[in-house]
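Q: Show me how the following folds:
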Amino acid sequence: MYKVLIADDHAIVRSGLSFLINQQPNFEVVAQAANGNEAYFEVERAAADLIVLDLNMPPGESGLMTTKRIHDRFPKVGIVILSMHEEQDYIDKAMQNGADSYVLKSSSDTELLNALKAVANHQTYVDQNIILTKNDVAEINSKDNDVNVKIKGYADLSNREREVLPLIALGYSNKEIAKKLFISIKTVEAHKASINRKLGFKNRVDLVHYALHNGLIDF
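A: Prediction:
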């Protein structure tokens, strides 16, 4: 039985997907998440084998960043992107950041089920309504366009600092961040100081500009 995590900011979508997936043999929805940080934590807590992940879950971390963080930390977890974004740039970046499949929300249920079955068998799957050109494949396989290379200083941040950064940018207080990440307020303060030092920020305005400019958060 494959354990599935559903991450989408709309409760009704999570409910519908859970109903659909739980009807399939060998698949069981074991957890849900409403944003990127929740998804990251639930993957480990629920021991998920597969995650169905939306790319746009505002306000919060960009789904592209969540995809990469989950892939880097849990490389054996299959990632199925289910998104409204049909732009080729989103598709290329998602696959490049570690997604195993990309399915459009405008497609039929069959596409998602085909994706789940393929990823469960350690295969990649791209929605049949998406046409990948040779250039797209080259873009996906290119290491020069890795998100950590593009974003100056981001690669120097620890995994925890990458979790803290979008929450700071979204205006959460130290106490709220500590509660969300299950860490102490002093630890949050230490991470904020380290982020500012590594990235050369003087204030939160600099951090917000950085996060928005580099697509780290969604509003």
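Q: CA atoms for contacts and neighbours, from now on please.
A: OK.
Q: which non-adjacent residue is nearest the residue minimising distance to the centre of the chain?
A: Nearest to the mean C-alpha position of the chain, by Cα atoms, centre = their mean, lies residue 66 at 2.4 Å. Distances taken as Cα to Cα, 6 or more residues apart in numbering place residue 36 nearest to residue 66, at 5.5 Å, with adjacent residues excluded.
Q: Surely that neighbour and residue 69 touch.
A: No: contact status for residue 36 versus residue 69: not in contact, 9.5 Å apart, counting by Cα atoms under 8 Å.
Q: still on that earlier bit, residues in contact with whatever helix or strand the residue nearest to the centre of the chain lives in: which ones?
A: According to DSSP states H and E, residue 66 maps onto helix 63-73. Helix 63-73 has contacts (Cα atoms under 8 Å, 6 or more residues apart in numbering) with 36-37, 40, 53-57, 77, 79, 93-94, 97-99, 159, 216.
Q: Could you also give me the structure for this next sequence, so I can compare it with the first?
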Amino acid sequence: MVPKQFSISNNPIRVMVVENHQLILWALTKLINEHRPHMEVTAIAGTQTDAIQLIDAAAPDVVLLKYELASMTQQSSLPDVLTRGRRTLLFAEEMETETLAHSLRCGAHGLLSRRSSADEIVKAIGKTHDGELWFGREATGLALSALRGGQPTRAQPSRDNLKLLTPRERRVLQAVIANKVRTNKDLAKHLFISESTLRNHLSSIYQKLGVSNRLDLYVYAQNHLAANTVEMA
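A: Next up is the predicted model:
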């Protein structure tokens, strides 16, 4: 992926997003940019190498870096160029004890997971920018479980939850999956419904499937829906 740079305004928190999954990258970029002027994505990259090449020109305050990209290196710590004068927030696909331990060892300032809500992601960016460390509820639970010598358990959304959706909600979900980069406004037009009706449907879908936001929904679809299709039973 070719790194991209964005213009900034109103002195927001400057964020670089490093993610090699196009859909997740789009969702994170959209989420952060929706919080202007408080924060804004100033650059994106698909690999750690791309990020290093771009970082001086982009001058981010916070680097939101996919954990799996950071851990691909053999280094015990993140490259100095990613942490010098800025904060690094890791974003992991799966939260495990070793994920937390490696994040602490490598010098990251915080750790999120794909199950983190939109509010938590935004809050974590703000807190790490302010100089705090951010290891959310899931990471804290892992740490406490490890200290107690137990094995953490985590409920996973089940594919069977799809049976809870109404036929209309299934059509909405199918449209969301088929039109990944559309805004709610565009999706509502596509479905011939109002934005408020779409939001109501999405809220119900989130609750039934045990997800928190559009990003979680895409991940759920990847894990539970064959070929990104929804059975219309």
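Q: List the contacts of residue 126 of structure 1.
A: Counted by Cα under 8 Å, 6+ apart, residue 126 of structure 1 has contacts 101, 102, 103, 115.
Q: Most neighbours out of those, which is it?
A: residue 103 (30 neighbours; other Cα atoms under 10 Å).
Q: Now do the strands in structure 1.
A: 2-7, 27-33, 50-53, 60-61, 78-83, 101-104, 125-126, 217-218 (DSSP state E).
Q: would you turn the ones you listed into a markdown table with distance to residue 177 of structure 1?
A: Shown next, in a markdown table, are the strands of structure 1 (distance: least, Cα to Cα, whole Å):
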| stretch | distance to residue 177 of structure 1 |
| --- | --- |
| strand 2-7 | 20 |
| strand 27-33 | 17 |
| strand 50-53 | 23 |
| strand 60-61 | 12 |
| strand 78-83 | 26 |
| strand 101-104 | 31 |
| strand 125-126 | 36 |
| strand 217-218 | 15 |
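Q: Residue 206 of structure 1: which of those is closest?
A: strand 217-218 (14.2 Å; Cα to Cα).
Q: what helices or strands is the closest one leaning on?
A: strand 60-61 (3 or more Cα pairs under 8 Å, 6 or more residues apart in numbering; DSSP states H and E).
Q: if we can go back for a sec, for residue 36 and residue 69 of structure 1, work out which one has more neighbours and name it.
A: Between residue 36 of structure 1 and residue 69, residue 36 has the larger neighbour count (other Cα under 10 Å), namely 31 against 20.
Q: Name the next helix or strand following the helix ranked longest in structure 2 along the chain.
A: Counting residues, the longest helix found in structure 2 (DSSP state H) is helix 195-209. Using DSSP H and E, the next helix or strand after helix 195-209 of structure 2 towards the C-terminus is helix 214-224.
Q: what range in structure 1 does that following helix sit on?
A: Using TM-score structural alignment, helix 214-224 of structure 2 corresponds to no residues of structure 1.
Q: Name the residues of that helix that are buried.
A: When burial is assessed from 16 or more other Cα atoms under 10 Å, helix 214-224 of structure 2 yields the following buried residues: 214, 215, 216, 217, 218, 219, 220, 221, 224.
Q: Stretch 24-31 of structure 1 too?
A: For stretch 24-31 of structure 1, the neighbour count (16+ other Cα under 10 Å) marks 27, 28, 29, 30, 31 as buried.
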